[in-house]
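*Asks:* have a look at this prediction, sequence included:
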Amino acid sequence: MASSALKEQQRDLENKANDLSKLQKDIAKNHQVRKKYTIQLGENELVLKELDLLQEDANVYKLIGPVLVKQDLAEANANVRKRIEYISAELKRLDAALQDLEEKQTSKKDAIYKLQQRIQSLQAGKAKA
């Protein structure tokens, strides 16, 4: 009886460990995506600063595929601001997702710890018997 309960607990522990591993992979993926967006945000803010330095009649070109296309300064400014707004929103979303994942990770670790304690107590009880 005790050995079947022990095997059940060990199976449960293995499942929880696999879940924790998946969570850790999701957290790592979140960090990678967040890093990419942070770099893009910095680049776009730099472009915006450069656009702000230009005079109203300055020529602005946008690279579309292999071709440079002339673009209105106001339109370029609006596009970059919109892009910055989008990237900032994505970063906020990623931060919220990361916080949720980290909370799940903490609760999984706690559950694993408690399960390990139970397994140890079952093994100790079995060793005494």
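*Replies:* Yep, that arrived.

*Asks:* from here on, just use CA atoms for contacts and neighbour counts.
*Replies:* Fine.

*Asks:* leaving out chain neighbours, which residue sits closest to residue 57?
*Replies:* Nearest-residue entry for residue 57: residue 73, 7.9 Å, with adjacent residues in sequence omitted and distances by Cα to Cα, 6 or more residues apart in numbering.

*Asks:* what's the burial count for residue 84?
*Replies:* 20 (other Cα atoms under 10 Å).

*Asks:* residue 47 is in contact with that one, correct?
*Replies:* No - with contacts counted by Cα atoms under 8 Å, residue 84 stays clear of residue 47, the gap being 10.3 Å.

*Asks:* from residue 53, how far out is the residue nearest to residue 57?
*Replies:* Noted for residue 73: a distance of 11 Å to residue 53, by Cα to Cα, to the nearest Å.

*Asks:* between these two, which is the more surrounded one?
*Replies:* Using other Cα under 10 Å as the criterion, residue 73 and residue 53 rank with residue 73 on top: 19 against 10.

*Asks:* check contacts around that one.
*Replies:* Shown in contact with residue 73 (Cα atoms under 8 Å, 6 or more residues apart in numbering): 51, 56-60.

*Asks:* out of those, which comes closest to residue 111?
*Replies:* residue 51 (53.1 Å; Cα to Cα).

*Asks:* what sits against the closest one?
*Replies:* With Cα under 8 Å, 6+ apart, residue 51 has these contacts: 73, 77.

*Asks:* next, the one to line up against it:
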Amino acid sequence: MDQHMMTRVQEAYQAEYKTFQAFNAPIQNLQANKARLLAQIQETADVQSELALVDESDGAVYKMFGPVLVKQDLDEAKGNTAKRMAFMQGQLASIDKELNTKRDEQNKSKQKVQQIQELFTNAQNELRARAAAQASSAQ
């Protein structure tokens, strides 16, 4: 492998490494969104648990609208909470799917980087061996 080819391999390595690194920011954003959503899911699960404890005959449920607490029907509150939970579970599934896709793409890019590194290392070793052979034959 000549010097020109070595330069091309190095350029390919740099380009693929940039591609690999470009996945870091979106993956971190997705992880942050997932953590935030998991916290909201936990809060909603806590609300569902609390609503399950409320006695329909005397328990009052209030919902905050801005600075005002408004009385809400218990069944309506349970229904709204269940809908919110289902919606957030759907969002979580979507984020997980996108996160897995990004990680798979990043792993493929990482494998390409490793292959190019191996090719580059082998080419360097080949050039060193040629140089050593030429040096020993010149003596």
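*Replies:* Thanks, I have the structure now. Just so you know, these numbers come straight off a predicted model, no measurement behind them.

*Asks:* mind checking which of the contacts of residue 73 of structure 1 are in strands?
*Replies:* With DSSP state E as the criterion, strands contain residue 60 from among those.

*Asks:* how many neighbours does residue 72 of structure 1 have?
*Replies:* Residue 72 of structure 1: 15 neighbours (other Cα under 10 Å).

*Asks:* what's it aligned with over in structure 2?
*Replies:* Counting by TM-score structural alignment, residue 72 of structure 1 corresponds to residue 73 in structure 2.

*Asks:* touching, that match and residue 63? I think so.
*Replies:* No - Residue 73 of structure 2 is beyond contact range of residue 63, at 9.7 Å (criterion: Cα under 8 Å).

*Asks:* mean per-residue distance, stretch 76-90 of structure 2 versus structure 1.
*Replies:* The superposed stretch 76-90 of structure 2 is, by mean Cα distance after the TM-score superposition for structure 1, a mean 0.7 Å from where its aligned residues fall in structure 1.

*Asks:* list the buried residues in that stretch.
*Replies:* Neighbour counts over stretch 76-90 of structure 2 (16 or more other Cα atoms under 10 Å) mark 77-78, 81-82, 85, 88 as buried.

*Asks:* same check, this time on stretch 39-48 of structure 1
*Replies:* 40-41, 44-45, 47-48.

*Asks:* so of those residues, which ones are in helices?
*Replies:* 40-41, 44-45, 47-48 (DSSP state H).

*Asks:* format those residues as JSON lines; extra columns: distance to residue 6 of structure 1.
*Replies:* Shown next, in JSON lines, are these (distance: Cα to Cα, whole Å):
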{"residue": "40", "distance to residue 6 of structure 1": "51"}
{"residue": "41", "distance to residue 6 of structure 1": "52"}
{"residue": "44", "distance to residue 6 of structure 1": "57"}
{"residue": "45", "distance to residue 6 of structure 1": "58"}
{"residue": "47", "distance to residue 6 of structure 1": "61"}
{"residue": "48", "distance to residue 6 of structure 1": "62"}
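
*Asks:* of those, closest to residue 92 of structure 1?
*Replies:* Nearest member of these to residue 92 of structure 1, counting by Cα to Cα, is residue 41, at 12.4 Å.

*Asks:* show me what contacts that closest one?
*Replies:* 84, 87-88.

*Asks:* considering those, which are maintained in structure 2?
*Replies:* When the contacts of residue 41 of structure 1 are mapped onto structure 2 and checked using both residues aligned by TM-score structural alignment, their matches' Cα atoms under 8 Å, the preserved contacts are 84, 87-88.
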